[in-house]
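K.L.:
when you get a sec, could you give me coordinates for this:
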Amino acid sequence: MLTGKQKRFLRSKAHHLSPIFQVGKTGVTNNMVTQIDEALEKRELIKISILQNNFDNKNEVAQELADGANAHIVQIIGNTIILYKESSNNKEIQLP
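P.N.:
From the prediction side, this is the model:
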């Protein structure tokens, strides 16, 4: 579990990132979860955009993605989700 200070630090790191995944009308798929897990291993911190044609609850989508990738939800703002997962091979982000 991330502390408030750690989440604040990660939000500042993620501010300049662009979303690299989009959740569309098909919702969350197994293939998407696998790709997000691989991207988190490489980058540690990613943004995911939820498109307007997705009518699922954004909190449920974020929880489903986080659970599938064993990641932490840093923030859900608007239709953007920020996920963090500590990399086992190339750790770059040092949490406070």
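K.L.:
can we go C-alpha only for contacts and neighbour counts from here?
P.N.:
OK.
K.L.:
for the residue most central in space within the chain, give me its contacts.
P.N.:
Nearest to the geometric centre of the chain sits L83, at 2.4 Å (CA atoms, centre = their mean). By CA atoms under 8 Å, 6 or more residues apart in numbering, L83 lies in contact with L45, I46, K47, I48, A66, A71, H72, I73, V74, Q75.
K.L.:
here is the second sequence; please produce its structure so I can put it next to the first one:
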Amino acid sequence: MSLTPEQKKQYRTIGHSLNPLVTIAGKGMTENIQLEVDRALEDHELIKVKFAVGDRDVKKQLIKELCTIVEATIVQEIGNIALIYRPALQPNPKLSNLLR
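P.N.:
Reported below is the predicted structural model:
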């Protein structure tokens, strides 16, 4: 799914005040991390994920791999933090970062 420039700008503005919900360390992608990111996206739709890996190329590969697995879109990538988005099937206004 591709986002329009207007949507990306809106999501970056919302994402500015968010804290990372999931941290991925040097061990890479595990099933538990994938499940946690999937659950967080279903609840919040727009989340930040922190990547605590030293190599820039490994980090970019992990971000792409994660987004492919959970079927999400990268909104922004700054330093070790990625802002990713996936629309929820049934958004909950109390949990969604987009509907609050």
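K.L.:
name the helix or strand for the residue nearest to the centre of the first structure, please.
P.N.:
strand 80-84 (DSSP states H and E).
K.L.:
just M32 of the first structure next, same as before
P.N.:
Secondary structure (DSSP H and E) places M32 of the first structure in helix 30-43.
K.L.:
average gap between that helix and the second structure?
P.N.:
Helix 30-43 of the first structure, aligned to the second structure and superposed, deviates on average by 0.8 Å (mean CA distance after the TM-score superposition for the first structure).
K.L.:
do a quick rundown of the helices in the first structure.
P.N.:
Under the criterion DSSP state H, helices of the first structure are mapped to 4-14, 30-43, 58-69.
K.L.:
now render those as JSON lines, adding mean neighbour count.
P.N.:
Listed next are those as JSON lines, based on neighbours: other CA atoms under 10 Å:
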{"stretch": "helix 4-14", "mean neighbour count": "15"}
{"stretch": "helix 30-43", "mean neighbour count": "16"}
{"stretch": "helix 58-69", "mean neighbour count": "18"}
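K.L.:
just to revisit the earlier point, among the contacts of L83 of the first structure, who's most crowded?
P.N.:
Highest neighbour count within the contacts of L83 of the first structure, by other CA atoms under 10 Å: V74, with 25 neighbours.
K.L.:
pretty sure that one is touching K5, no?
P.N.:
No - the criterion here is CA atoms under 8 Å, and V74 of the first structure misses it with K5 at 11.0 Å.
K.L.:
intersection of neighbour lists for the two?
P.N.:
By CA under 8 Å, 6+ apart, no residue touches both V74 of the first structure and K5.
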